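Give the three-dimensional model of this entry:
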Amino acid sequence: MPGRPKDLDPSASPRAMIGAELRHARENAGLSQAELGEPLFVSGSFIGQLEAGTRRLHLEYAVQIDEILGTNGFFARNCKALAKSKYPDHFAEAAEAEAIATAIREYAPLLIPGLLQTDGYARAMFRGGRPTTTEDTIDDLVATRLERARLLDDPTTPLLWAILDEAVLRRKVGSAPVMAEALRHITGLARRHRIIVQVLPFTAGAHMAMEGPLKLMTFEDAPPLAYLQGLGTGRLEDDPASVAHHDLTFHLLGASALSAQESLALVDSVAEDYAHVEQP
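Presented below is the predicted three-dimensional model:
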């Protein structure tokens, strides 16, 4: 029987660490991923995603895993620590997966994606959605959003490919100068070859993602995930058929969108329009 594992420090790559401990404990118990998943009524691939750190271990599974592997409550204890997140419950697991993804592809129908937002844009967006919230809370939300965006400080990973609906450019979030800065931030990243950006113009008409945003994430050693978000809700999907359908949706959006060069020209043009708006 494996010795009692040391409790993890949840501040240091928590899901990757607990995933590594899960793999270690499972292998010491002589179980395959499928064999561990069977009494939990989950697939072996789901256990693999837990071990790779692309899925969060929830308490109901942690308690059963401790019983099966004889790990003295280790996974239940650390699961409670991992559940503490600075992100909303419906987005926390997706944000954690995003942080270890090798590629992120996102369709944004209404807002600039969080990873591409500037301080001014994020502040105006949060204030618009929370008109009675204190300024300190808004500051915390903005800081968390900008911290997420530091994923792009790495020069190559993750690959980020964003398809923006034309509505994202036209909807003024905050003031005209805020929009000009936000759009120039996007074109700057694109021109530095850090991201790929396309614009889906209004003239494209109806398409497969008219019901909402879509985020696809791929990983080095785990199956891809899709994240679908609604008003105050979000769902992370790993079913291969569903992910394949969403992957097709994204590629069809890309086929209907403007080319990268045409997209940059349009974003530049709209940014210039905002920059020349006279302020009261």
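
Please make it C-alpha for all contacts and neighbour counts, starting now.
OK.

Wait, a helix at residue 217?
No. Assigned with DSSP: H, G, I helix; E, B strand; the rest coil, residue 217 falls outside any helix and is strand.

I figured residue 142 hits residue 118, correct?
No. Using Cα atoms under 8 Å, residue 142 is not in contact with residue 118; the gap is 9.1 Å.

Can you give me the buried ones in the helix or strand where residue 269 lies?
Secondary structure assigned from DSSP states H and E places residue 269 in helix 260-275. Using 16 or more other Cα atoms under 10 Å as the test for burial, helix 260-275 gives 260, 263-264, 266-268, 270-272, 274-275.

The structure of the following sequence is requested for comparison with the preceding one:
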Amino acid sequence: MAKTPLDPSSSMAALYGVHLKRLRERRGWTQRDLAARVFVSPGRVAQLECASGARPTAELTRALDDALEAGGLLVDLWPHVYRESFPDWARRFMELAARAVLIREYASQAVPGLLQTEAYAREVLRVGRTVTSPQVLEERIVSRLARQARLGESDAPELQAILDEAVLTRRVGGDGTMHEQLERLRLACGQHTVQVLPFTSGAHPMLGGSLTILTMPNGTEVAYAEGADQGQLFEEPSDVDLCVRAYDQLRADSLPVVMSARKIANAAEGYRHGGSERRALARKQLQQSRGRQLRRGGGRLPGRRSGA
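Next up, the predicted model:
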């Protein structure tokens, strides 16, 4: 029984697969021939051509495009294939973010993706519930780093970031990872508007969540609120206005730019040469010492006083 041809209009992954198969057959190669040229198994090529299995990584796509001399066709399709694995609202947000002229972010738990180092991004992404395999992890890392490239382009958006103080103190990865990441943030203070929301600011409307507000070229705004592995996109003006007011409150409660840069620099210095590990060891030793003192001095009945 003949296999039903893949419908290229059914999904972006199917369109990618149809083009991949067409390019391969045009060169007279088998799936095994192509697989050998890009260092994957023939089964992986078959998966891509059938739009089954894991999505292709950006690195594999570039290798396939080069091997098949596709002139960038597969590379151009890849972002659309990748975004297809996200919910509709997430894809919509990613598309809008790619066109925004102003990005305002409040990060409550981790450094914003646009400012993450690769090592830090790897640590953050690998614990996400939606990362189901090492291949998906690599896809997410490549995509995140690719989005950062826009900040270096001539039409780069203005970036304003508010970091909860918890972002500076939460140890993600080792001391080396944290030191590199905070140094990256310190340098970003000279390129973007970066402020720190101190613990002393107290309660605020975005406790436990993060917020991004995008301003589009036509002046319209959208907002995106995010929690653990879930988010919500707001496009209704009344909803966006509430988010903008919450962001303005966070900004008013944050440290000034110069003081924020100094706090980030001090935090980075604290992770230099294993600083946090030494502090953790010192605290552990102090706790053990106190425990020994309590064991030596505790458990004894008070001495009976003479004449009692």
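
where along the stretch 151-280 of the first structure do the strands fall?
159-165, 195-200, 214-218, 225-230, 233-237 (DSSP state E, counting those that start in this stretch).

To residue 63 of the first structure, which of the ones you listed lies closest?
The closest of the strands of the stretch 151-280 of the first structure to residue 63 of the first structure is strand 233-237. By Cα to Cα, the value is 22.2 Å.

elements contacting the closest one?
helix 89-98, strand 225-230 (3 or more Cα pairs under 8 Å, 6 or more residues apart in numbering; DSSP states H and E).

what range in the second structure does that strand sit on?
Mapping strand 233-237 of the first structure onto the second structure (TM-score structural alignment) gives residues 230-234.

roughly how far is the matching stretch from the heart of the chain?
16 Å (Cα atoms, centre = their mean, to the nearest Å).

hey, which helix is longest across the second structure?
helix 275-297 (DSSP state H).

Next, the contact list for the equivalent of residue 267 of the first structure over in the second structure, please.
Using TM-score structural alignment, the partner of residue 267 of the first structure in the second structure is residue 264. If a contact means Cα atoms under 8 Å, 6 or more residues apart in numbering, then residue 264 of the second structure has 168, 182, 185-186 as its contacts.

residues in the second structure matched by the helix or strand hosting residue 27 of the first structure, start to end?
For residue 27 of the first structure, the enclosing helix or strand under DSSP H and E is helix 14-28. Counting by TM-score structural alignment, helix 14-28 of the first structure pairs with no residue of the second structure.

and the gap between residue 145 of the second structure and residue 106 of the second structure?
The spacing between residue 145 of the second structure and residue 106 of the second structure, counted by Cα to Cα, to the nearest Å, is 19 Å.

my bad, residue 202 of the second structure
Counting by Cα to Cα, the gap from residue 202 of the second structure to residue 106 of the second structure is 15 Å.

higher neighbour count, those two?
residue 106 (28 against 9; other Cα atoms under 10 Å).

Name the nearest residue to the more buried one, sequence neighbours excluded.
Once flanking residues are discounted, residue 106 of the second structure sits nearest to residue 162: 4.7 Å by Cα to Cα, 6 or more residues apart in numbering.

quick one: the one you found and residue 251 touch, right?
Yes. Between residue 162 of the second structure and residue 251 there is a contact at 6.9 Å, judged by Cα under 8 Å.

Could you name every residue contacting both of those two?
What both residue 162 of the second structure and residue 251 touch, as defined by Cα under 8 Å, 6+ apart, is the set 195, 197.

Of the two, give the one with the bigger neighbour count.
Neighbour count, other Cα under 10 Å: between residue 162 of the second structure and residue 251, residue 162 has more, with 26 against 19.

aligned partner of the more buried one in the first structure?
So residue 162 of the second structure corresponds to residue 163, using TM-score structural alignment.

Its match is in contact with residue 197, isn't it?
Yes. If you go by Cα under 8 Å, residue 163 of the first structure and residue 197 touch, sitting 5.8 Å apart.

picking up where we left off before, wait, which of the contacts of residue 264 of the second structure is closest to residue 155 of the second structure?
For those, the nearest to residue 155 of the second structure is residue 185 (21.4 Å; Cα to Cα).

would CSV of the buried residues of helix 260-275 of the first structure with distance to residue 134 of the first structure be doable?
Compiled in CSV, the buried residues of helix 260-275 of the first structure are given as follows (distance: Cα to Cα, whole Å):
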residue, distance to residue 134 of the first structure
260, 40
263, 37
264, 37
266, 36
267, 33
268, 34
270, 32
271, 30
272, 33
274, 29
275, 30
